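**Q** need a structure here:
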Amino acid sequence: MSHKIGITACSNPMHPSFSADLARLCQILRELGFDPVLSPCLFDNGSGFSGTGAERADALMNLYCDPEITDIFDVSGGDMANEVLPYLDFSVIAASGKRFWGYSDLTTIVNAVTTATGNESMLYQVRNLLYDHSAEQITLFQNAFPGSLPASSTSLAHFCRAITWKV
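**A** You can find the predicted model right below:
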């Protein structure tokens, strides 16, 4: 059974050279039973941004509003995540029950979502599935989502502890 997950970039845009890695990441996720839904705000649109703060927030909110998406993973990082905060509808986010996963300056969104909604958010970069120790990361990721989503808090806590020791 495939589970839809959102892939977005609320912070710095991905460089066009990330296209091949994104395709590989999506393939890995599909092999793990996920159906990635890509945000329109992933890549640099030529301005040094993947959209305005409002546009990136709108793309994120669209993922929250899709009832089939269970989790949202941000593949970015950098120094622009705070630009989306004024445009987020935390009542919609709370009602969705979805987890937000991000790393680096996405901590601003991770903390805001958890604080404002009570929804779980995870400090994790899903791109880890591509790089050093990818086989181990893939196994840990797969074990964090046994059976069907959402995974239990126990398996996610184990996953988060297991991945942080290598960082």
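
**Q** contacts and neighbour counts: CA atoms only from here.
**A** Fine.

**Q** now do the helices in the protein.
**A** 19-31, 53-65, 90-96, 107-117, 134-144, 153-164 (DSSP state H).

**Q** just give me the residue right at the centre of the chain.
**A** Note on the chain: the residue nearest the mean C-alpha position is Phe73, at 0.9 Å, using Cα atoms, centre = their mean.

**Q** quick check: that one vs Gly46, distance?
**A** 23 Å (Cα to Cα, to the nearest Å).

**Q** over to Thr139?
**A** From Thr139 to Gly46 the distance is 37 Å (Cα to Cα).

**Q** out of these two, which sits in the more crowded spot?
**A** Thr139 (13 against 9; other Cα atoms under 10 Å).

**Q** residues in contact with Ser121?
**A** If you count contacts by Cα atoms under 8 Å, 6 or more residues apart in numbering, Ser121 has them with Arg99, Phe100, Trp101, Val110, Asn111, Val113, Thr114.

**Q** and it, how far from Cys160?
**A** 11 Å.

**Q** any residues in contact with both of the two?
**A** With Cα under 8 Å, 6+ apart, Ser121 and Cys160 have no common neighbours.

**Q** picking up where we left off before, out of the contacts of Ser121, which is nearest to Asp21?
**A** Distance to Asp21 across those (Cα to Cα) is lowest for Trp101, with 18.3 Å.

**Q** and among the helices of the chain, the most buried is which?
**A** Among the helices of the chain, ranked by average contacts under mean count of other Cα atoms under 10 Å, first place goes to helix 53-65 (a mean of 21).

**Q** alongside the first, I'd like the structure of this one:
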Amino acid sequence: MYIRSLLLKILFGLSFAFLIPNGLWAQNTPIREEQRLTIKPARLHPGDKIGLVAPAWLVTESDLQLSIERIKQLGFQPVYSDKIRGKHGYFSGTDKERADDFNNMIKNPEVKAIIFVSGGYGCTRILDRIDYEAIKRNPKIIMGFSDCTALINAIHQQTGLITFHGPISRTIHQGYNRQQFENLLVNPTDKYVIKSTDDDLRKSANDKTSDRYTITPGKAQGKLAGGNLTLICSMIGTPYQIDLKDKIVMIEDIGEEPYRIDRMLTQLIASGELSKAAGIAFGICKGCDKSAKSSTPNSFTLRQVIEERIKQLNIPAVYGLSFGHNINNFTFPIGSDAELNADKQTITLIKKPVQ
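**A** Coordinates of the predicted model:
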């Protein structure tokens, strides 16, 4: 009887699995790196059409017009729909409207890249509405940061497509940002070394969050993952939890007091995920070193928190690279093989992230 019961359970389980549509199965099962192939999008060429979308916060008309102008300055044609002007509370439309607008841009063969107009909050609400199968069929450059950390990491994990953490449309034109964007997505090379700008080091005299220092020396190789710390933590325990195993984990945030950074890093460590990382690279956590003015008595500095939490992992780690909520924000590819040199404080992309 026991053997018969066991066989029935196995057969029922197999039947149930086959009845579940592939997309729905993918949306409820975290996919690890070794379970998918890496897809590279095509590089950009002058005159290509770039889709503008707002998958989270609502967009003002002035921000939209500025975004259009910036994309034109780069030599590309901006494309957008009326949905980008939508308003639904603090979102740029309902969850369905925002997801539909993004999915339509994916399916548009004339659009060669998608760049987000804003961050804010809202991407995590539409992850289960994204057409991941359409992305596999129509791979293209997808780029943003901040709240868009959720979307670009989920897309890579569900599809294998290399996505990009980088400036949003209205900040992409600035000298350093533009140079890094073009070096990766327009004129890419193998063995490309991403170096932070010295401008951020000069700022450190007045803002210690712009310091650049080695937390734990050494080199590490792995695929890049991560982005905004708040979003990385908010995805823990969901089907879209970021797989940090053997990754170089990129971390940044804005406006969080040291104790909040402490709390989030502690959560990542307690989850068991961060200790599996190959290396850790912090960007500039703008406005997070509030210890001098903090309402929290006897606050640690941001550096004290980061070093105390991260050094115990004994993983090559560095703080202060030029990415995040910062004037200087380099582009890096989620899912691309790279080497972190914590001593030299650089990241080297081993191969071109685009075709």
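
**Q** report the contact partners of whichever residue in the second structure pairs up with Gln142 of the first structure.
**A** Alignment note (TM-score structural alignment): Gln142 of the first structure maps to Glu182 of the second structure. By Cα under 8 Å, 6+ apart, the residues touching Glu182 of the second structure are Pro188.

**Q** state the distance from Glu182 of the second structure to Glu69 of the second structure.
**A** For Glu182 of the second structure relative to Glu69 of the second structure (Cα to Cα), the value is 17 Å.

**Q** same question, Gly279 of the second structure
**A** Distance from Gly279 of the second structure to Glu69 of the second structure, by Cα to Cα: 38 Å.

**Q** one more: Cys233 of the second structure?
**A** Distance from Cys233 of the second structure to Glu69 of the second structure, by Cα to Cα: 34 Å.

**Q** the longest helix along the second structure: which residues count as buried?
**A** Counting by DSSP H, the longest helix found in the second structure is helix 2-19. Using 16 or more other Cα atoms under 10 Å as the test for burial, helix 2-19 of the second structure gives no buried residues.

**Q** quick one: it to chain centroid distance?
**A** 39 Å (Cα atoms, centre = their mean, to the nearest Å).

**Q** cool, and stretch 137-147 of the second structure?
**A** 9 Å.

**Q** same deal with stretch 8-28 of the first structure?
**A** 12 Å.

**Q** can you list the neighbours in contact with that stretch?
**A** By Cα under 8 Å, 6+ apart, stretch 8-28 of the first structure touches 35-36, 38-44, 48-50, 53, 56-57, 59-60, 72-84, 105-106, 127, 129-130.

**Q** quick one: end-to-end distance for it.
**A** 17 Å.

**Q** and stretch 338-347 of the second structure, by the same measure?
**A** Note: stretch 338-347 of the second structure ends 7 Å apart using Cα to Cα.

**Q** corresponding residues in the first structure for that stretch?
**A** Going by TM-score structural alignment, stretch 338-347 of the second structure sits over no part of the first structure.

**Q** identify the residue spatially nearest to the equivalent of Ile109 of the first structure over in the second structure, adjacent ones excluded.
**A** Here Ile109 of the first structure is matched to Leu151 in the second structure, going by TM-score structural alignment. In this structure, Leu151 of the second structure finds its nearest non-sequential neighbour in Cys123, 6.1 Å apart by Cα to Cα, 6 or more residues apart in numbering.

**Q** list the contacts of the equivalent of that neighbour over in the first structure.
**A** In the first structure, Cys123 of the second structure lines up with Ala81, judged by TM-score structural alignment. By Cα under 8 Å, 6+ apart, the residues touching Ala81 of the first structure are Cys10, Ser11, Asn12, Asp105, Leu106, Thr108, Ile109.

**Q** ok, the residues you listed in the second structure: which stay?
**A** Mapping those onto the second structure (both residues aligned by TM-score structural alignment, their matches' Cα atoms under 8 Å) leaves Cys10, Ser11, Asp105, Leu106, Thr108, Ile109 still in contact.

**Q** find the residue closest to the fifth one in space, skipping its chain neighbours.
**A** Yep, that's Thr108 of the first structure we're talking about. Per Cα to Cα, 6+ apart, closest to Thr108 of the first structure is Asn82, 6.3 Å.
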